[in-house]
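> Mind looking at a prediction? Sequence and model below.
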Amino acid sequence: MRWSGTVFRALNPYWAYRPLSGEGAAQFGGRFNSVGQAALYTSLTVETALREAQQAGSFMPVTVVALAVEVEQVFDATNADALAGEALTRADLAQADWADEADRLGVARVQRIAERLAKGYNGLLVESFAPGAAGGNLNLVLWHWGEAAPNRVRVIDDQDRLRYPPQAPD
């Protein structure tokens, strides 16, 4: 499927000046990418982005950015037929112990699924599995993106607030 619209990221302030890098995900890994594979984790609402970023316990500082996205070949994991077509279930993607398994084995089952999907898709539309998330809380995880079609992602920053080095407002 093609996905087009605005998404949100709540990211570590360290990456605020590079909100499209995917380097943090590559460095530490995530549910849908193993260490070494860049990924851009985004959410369809600000609330979902904040919930995703706050899974480590107490509230952590974040920078929230909005992105304009136009991406071809997105796997729709919210569609039961699409899941069945890839021999997947919601439970496969919701793997609760993925981080422990990745620590133990180097790669979790759900990360292997993401690696397989990334060979044929540019991204994944998937429900949020963050604590407190409801069925309508959705994420768009991108494995392949850039500045040009067919996988265009652009930061919405009309006042250049994310410039580096940071500067006082005009």
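Yes, it's here.
> C-alpha from now on. contacts and neighbour counts both.
Noted.
> biggest helix in this protein, by residue count?
When the chain is parsed with DSSP state H, its longest helix is helix 109-118.
> And it, what does it pack against?
Helices and strands touching helix 109-118, by 3 or more CA pairs under 8 Å, 6 or more residues apart in numbering; DSSP states H and E, are helix 90-93, helix 98-105.
> Taking helix 98-105 as reference, get the angle to it.
90 degrees (axes from the mean of the first three to the mean of the last three CA atoms, to 10 degrees).
> who touches the residue most central in space within the chain in this structure?
By CA atoms, centre = their mean, the chain has its centre lying nearest to residue 41, at 1.5 Å. Residue 41 makes contacts with 9, 22, 139, 140, 141, 142, as judged by CA atoms under 8 Å, 6 or more residues apart in numbering.
> Farthest pair within those residues?
22 and 139 (15.1 Å; CA to CA).
> ok, these two, which is more surrounded?
Counted by other CA atoms under 10 Å, residue 22 and residue 139 do not tie: residue 139 has more neighbours, with 23 against 18.
> give the contact list for the more buried one.
Taking CA under 8 Å, 6+ apart, we find residue 139 in contact with 41, 42, 43, 44, 48, 124, 125, 126, 127, 128.
> Equivalent analysis for residue 147, please.
Contacts of residue 147 (CA under 8 Å, 6+ apart): 153, 154.
> measure it to residue 154 for me?
Distance, residue 147 to residue 154, by CA to CA, to the nearest Å: 7 Å.
> of the helices and strands packed on helix 109-118, which approaches residue 81 most closely?
Among the helices and strands packed on helix 109-118, helix 90-93 comes nearest to residue 81, with 11.4 Å by CA to CA.
> other SSEs contacting the closest one?
Packed against helix 90-93, as judged by 3+ CA pairs under 8 Å, 6+ apart, are the following elements: helix 109-118.
> alright, now check it against this:
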Amino acid sequence: MSAPLKYSGKLFRALNPVYAGQPLSGEGAARFGGRFNPKNVPALYCSLSPVTALREANQVGALQPTTLVCYDAEIETIFDGRDAEALAREGMDAAALAAPSWRDEMKQGEARSQNFARRLSQAGYFGLLVRSFAAGATADDLNLVLWTWGQSAPTRLTLIDDEGRLAASSRQR
């Protein structure tokens, strides 16, 4: 196991409004699969900045309706996907992480990036810090993909919604 990172601070997600009432569920990622989670495996794709979150959620076509949420996070045991040596020890590299073919690979089973994420999760990592691969993103645009999260240490993720706005919007639907 490579020396894990810890993350403490704000995380952001730009949600499809369909999932805005369940900002901690990971249901959308489980339903469709993602670069770092196969279908039927929940994951939260969070960003370290609101702009990166918006880029991630709107990668195809024009900007669609989006609900931006913020979390307060204290997450331990994170794999640093920016570390070339750590990636090499895991049989990965930056190009494999960024490969646009992951969706096609998923049609044949498990994409290479999903296999990598599964192995990390099985090794005890709660998440992966990785650069954003969304159009227009730079090396400074970072995501934290979580496979494990909860209400307490070592995977504390707390939605910031002091005014209950998401609950109110869910009741109006």
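Yep, it's here. Quick caveat: nothing in here was measured; it's all calculated off a predicted structure.
> for stretch 54-61 of structure 1, the distance to its chain's centre please.
17 Å (CA atoms, centre = their mean, to the nearest Å).
> One more: stretch 133-150 of structure 1?
Chain-centre distance of stretch 133-150 of structure 1: 6 Å, with CA atoms, centre = their mean.
> what span of structure 2 lines up against that stretch?
Aligning stretch 133-150 of structure 1 against structure 2 (TM-score structural alignment) gives residues 137-154.
> Longest strand in structure 2, please.
Longest strand in structure 2, counting residues (DSSP state E): strand 67-80.
> got the buried residues for the next helix or strand after that one?
Next in sequence after strand 67-80 of structure 2, counting helices and strands by DSSP states H and E, comes helix 84-89. Judged by neighbour count using 16 or more other CA atoms under 10 Å, the buried positions of helix 84-89 of structure 2 are 86, 87.
> Tell me the secondary structure of the residue nearest to the centre of structure 1, please.
strand (DSSP: H, G, I helix; E, B strand; the rest coil).
> Give the equivalent position in structure 2 for it.
Aligning on TM-score structural alignment places residue 41 of structure 1 opposite residue 45 in structure 2.
> dump the residue contacts of residue 39 of structure 2.
Applying CA under 8 Å, 6+ apart, the residues near residue 39 of structure 2 are 29, 30, 31, 32, 33.
> Now the two most distant members of the contacts of residue 139 of structure 1.
For those, with distances taken as CA to CA, the pair at the greatest spread is 48 and 124 (15.6 Å).
> Let me see the contact set for the alignment partner in structure 2 of residue 58 of structure 1.
By TM-score structural alignment, residue 58 of structure 1 lines up with residue 62 in structure 2. By CA under 8 Å, 6+ apart, no residues touch residue 62 of structure 2.
> try residue 141 of structure 1
Residue 141 of structure 1 touches 32, 39, 40, 41, 42, 123, 124, 125, 126, counting by CA under 8 Å, 6+ apart.
> Now do the buried residues in the longest strand of structure 2.
Buried, per 16+ other CA under 10 Å, within strand 67-80 of structure 2: 67-71, 73-80.
> Ok, stretch 118-132 of structure 1 next?
118, 121, 122, 123, 124, 125, 126, 127, 128, 129, 130.
> So which of these are in helices?
residue 118.
> ok so, going back, pipe the contacts of residue 41 of structure 1 into CSV and attach secondary structure and distance to residue 159 of structure 1 per row.
Shown next, in CSV, are the contacts of residue 41 of structure 1 (DSSP: H, G, I helix; E, B strand; the rest coil; distance: CA to CA, whole Å):
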residue, secondary structure, distance to residue 159 of structure 1
9, strand, 18
22, coil, 23
139, strand, 26
140, strand, 25
141, strand, 26
142, strand, 25
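> sorry, back to before: next, the mean deviation of the longest strand of structure 2 compared to structure 1.
For strand 67-80 of structure 2, the mean deviation from structure 1 after alignment is 0.5 Å (mean CA distance after the TM-score superposition for structure 1).
> Remind me what that strand packs against, helices and strands.
Counting contacts by 3+ CA pairs under 8 Å, 6+ apart, strand 67-80 of structure 2 packs against strand 5-15, helix 50-57, strand 127-131, strand 155-159.
> Recalculate using a threshold of 6 Å.
strand 5-15, strand 127-131, strand 155-159 (3 or more CA pairs under 6 Å, 6 or more residues apart in numbering; DSSP states H and E).
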